[in-house]
Each structure stands twice: as structure tokens, then as C-alpha cells.
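Trainee: need coordinates for the following:
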Amino acid sequence: MHNNKKYMIKKIIYLMTFITLTAFSRTMAQQRESFTGAKAELEHYNALYIINTADEKHINSTLRNIKNVLEDPRLKGKLTVEVIAFGDGVNLFQKSGNFLEKLADLKNKGVILAQCENTIRERGIPKDQLLPYISYVPTGNGEIVIRHYQGWATVHP
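Mentor: A predicted model of the protein is given here:
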């Protein structure tokens, strides 16, 4: 009789474990199915994209990320985007570069295109070699620090 009691207790424990795991699995599946991402509940958002590399694959990826965020339905009409280029990122804004069409499109969508003056001064690059519609900031790192403390999201893909 004693072994039969142990057997019944084990059976009850296994059954309870199975029921608990099944309920947990269903709850997790429901949570996954109902999740639709973060809600854009603020009136406005700001994002600073950092480009400090000459790697064209990386730059193209960053420009594509910016295009995607501008098309996010949650952020439509609520987003200001700035691109800050410094260091090797100066290639982004050169008139002879490979990004002219993409940059013109972003500029037309209201994206702020900013170049670090420190970089062009150190490298001896005249402003007339860069796109005429970009803006300038004293230092790229200063822009990042200031924007950070203004509450901007900093994106460095």
C-alpha cells in the first residue's frame, strides 16, 4: 500500500507540472501574438545618426536605417532626424561621393545633414568640395554630447 501511495503522489506531481507548463506555454504564445512593438506615445521624437566611417556598406546601411525610421507609421509626423558626419564620415557629404541621390532624398524629407567643421579643418577639405545643402557644427563629438543631454536617441549602426 505504501508504494501505491508514492506512485499516486508522483502521478499527481507530474500531472500538475504538465498542467502548469501547458498554461505557461499558452500564456507565452498569447503574449508573442499580441505584441506589436512600442507605442509612440510622445508628441515628438529626435534621433541622431552617427557616421564616422568611410565604409560604404556601413554608410548605405545607416542611410537605409534612416529611410526606414522615417517610414515607420508610429513616428510619422513626430520625428526629427539629424545625421552627424565626422572623421572618415566626411566622405558621406563629398560632391564626388556615391550617396548624392540618397542624401538629396533625406534632405527633402527634412533630415538635418551636419558635418563636423573640426574634421574638414584638420584634413584641409574646402567646403566647396562638400554638398551645398549641408549644415556645419564645430565638433561631431560636441554635437553628440549636446543632443544626448537634450534627450535625443543616438543611433550608431
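Trainee: hey, let's count contacts and neighbours off CA atoms from now on
Mentor: Will do.
Trainee: give me the distance between residue 61 and residue 16.
Mentor: Distance of residue 61 to residue 16, given as CA to CA, to the nearest Å: 50 Å.
Trainee: what about residue 98, is that helix, strand or coil?
Mentor: Of the three states, residue 98 takes coil according to DSSP: H, G, I helix; E, B strand; the rest coil.
Trainee: how about it: what's its closest non-neighbour residue?
Mentor: residue 92 (7.9 Å; CA to CA, 6 or more residues apart in numbering).
Trainee: I have a second one here; can you model it like the first so I can compare?
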Amino acid sequence: MKKITYLFVLAFLSFVGSTMGQTNDASAFHGAQPTKERYKAVYQLNTADTNVIRHALANIQNALNDPRLKGKLDVELVVYSGAVAVYKKDKPYFEKEVTSLQKQGVIMAMCENTMRIRKINRDELFPVVSYVPTANGELIIREQEGWAIIRP
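Mentor: Sure thing, here's the model as predicted:
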């Protein structure tokens, strides 16, 4: 028992001694470093709130512009429920941003379940939109594939 106590005390003192000289120097921190070849993120959007939609689109653009992720990022925007407004031709408030993001490789996915419930036809949406059977199914599959799920 004395030997175990002695080893524990030695380990504790070694740990304390190794951390004594450390400081929290904020200028030394530069964020997480990219160690993978590819990164994947799926953004989910389910509200018609224009501020939330603008925020989500800006977040996607910010991620694409991050120098650590440049050329290494796959992004999908999954839209369902009231967020269908982001893809509607008759309310083109977001057409410029959506088209720009799609040209940068972002998958613009629309939930067909929402379309069925809300009686929306494909011709009512921007031509850059892709379709998934259900948003929830898409999010479940993407998460299991290792995609980061972002909820703006």
C-alpha cells in the first residue's frame, strides 16, 4: 500500500511540476489546424426567418473562405419546413447567395416531404436545387458518414 501511495504522490508531483511554468498566452493560439484531406459539413435550415436564413448563408460562405478549409470542404445545405423560402423563385430574396454558393460546390438540398406537405412543385424552386426524400433522413445519413451537422 505504501508503494502505491508513493507512486501516486510521485505522479501527482510530476504533473504539478510540468504544469507550473505554463501560461495561457492567447497570442500563441491560432485555432485548430487542419489535419485531414477533406472536411464535410451539412447545414440544416428549417425556418422562414430571414435573419436566420441570411445568417446560415453567411456562415456557409465564411466556412468556404476559411484559409484552413480552402479546397478541402464539402458542404450541403438541407432545407425543410418554412425554410423553403430560401429556394423559392417567387421570393428571390436569396437567389444571388444561393446561386453563388452552388457555383462554389455547395449542394442545395430540398426536402421532398416538405414539398409534398406544402404542395410545392419543383418548377417553383431555383434550378440549382437538388432533392432528398426527407431532410431528417439526409441528416441522419450524413451524420453517420461523419459530416458535421451545423444548426444556425
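Trainee: neighbours of the corresponding residue of the second structure for the residue nearest to residue 98 of the first structure, how many?
Mentor: Matched by TM-score structural alignment, residue 92 of the first structure corresponds to residue 86 in the second structure. Using other CA atoms under 10 Å, residue 86 of the second structure has 27 other residues around it.
Trainee: contacts only, for residue 86 of the second structure.
Mentor: 48, 53, 92, 93, 94, 95, 98 (CA atoms under 8 Å, 6 or more residues apart in numbering).
Trainee: how big is the offset of the one helix or strand residue 75 of the second structure maps to relative to the first structure?
Mentor: Using DSSP states H and E, the element containing residue 75 of the second structure is strand 73-79. Compared with the first structure after fitting, strand 73-79 of the second structure has a mean deviation of 0.2 Å; criterion: mean CA distance after the TM-score superposition for the first structure.
Trainee: and the angle from the helix or strand that comes right after that strand to strand 73-79?
Mentor: Using DSSP H and E, the helix or strand that follows strand 73-79 of the second structure in sequence is helix 95-103. Interaxial angle, helix 95-103 of the second structure versus strand 73-79 (axes from the mean of the first three to the mean of the last three CA atoms, to 10 degrees): 140 degrees.
Trainee: distance between helix 95-103 of the second structure and the chain's centre?
Mentor: How far helix 95-103 of the second structure lies from its chain's middle: 17 Å, per CA atoms, centre = their mean, to the nearest Å.
Trainee: mind listing what's buried in that helix?
Mentor: Neighbour-count burial for helix 95-103 of the second structure flags 95, 98, 99, 101, 102 (criterion: 16 or more other CA atoms under 10 Å).
Trainee: what does stretch 110-125 of the second structure give?
Mentor: By neighbour count on 16+ other CA under 10 Å, the buried set for stretch 110-125 of the second structure is 110, 111, 112, 113, 114, 115, 125.
Trainee: buried ones in stretch 73-86 of the second structure?
Mentor: Neighbour-count burial for stretch 73-86 of the second structure, counted by 16+ other CA under 10 Å, picks out 73-81, 83-86.
Trainee: first-to-last residue distance for it?
Mentor: Stretch 73-86 of the second structure end-to-end distance (CA to CA) = 22 Å.
Trainee: quick one: map residue 33 of the first structure onto the second structure.
Mentor: Residue 33 of the first structure maps onto residue 27 in the second structure, by TM-score structural alignment.
Trainee: would you mind measuring from the residue nearest to residue 98 of the first structure to residue 43 of the first structure?
Mentor: Plainly put, residue 92 of the first structure is 31 Å away from residue 43 of the first structure if you go by CA to CA.
Trainee: likewise residue 132 of the first structure?
Mentor: When distance is defined by CA to CA, residue 132 of the first structure is 32 Å away from residue 43 of the first structure.
Trainee: before we move on, the earlier item: in TSV: the contacts of residue 86 of the second structure, plus distance to residue 106 of the second structure.
Mentor: As requested, the contacts of residue 86 of the second structure are exported to TSV (distance: CA to CA, whole Å):
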residue	distance to residue 106 of the second structure
48	20
53	15
92	18
93	18
94	15
95	14
98	9
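Trainee: mind listing the helices for the second structure?
Mentor: Using DSSP state H, the helices assigned to the second structure run over residues 2-20, 50-65, 95-103, 112-118, 135-144.
Trainee: tell me which of those helices sits nearest to residue 43 of the second structure.
Mentor: Closest approach to residue 43 of the second structure among the helices of the second structure (CA to CA): helix 50-65, 7.6 Å.
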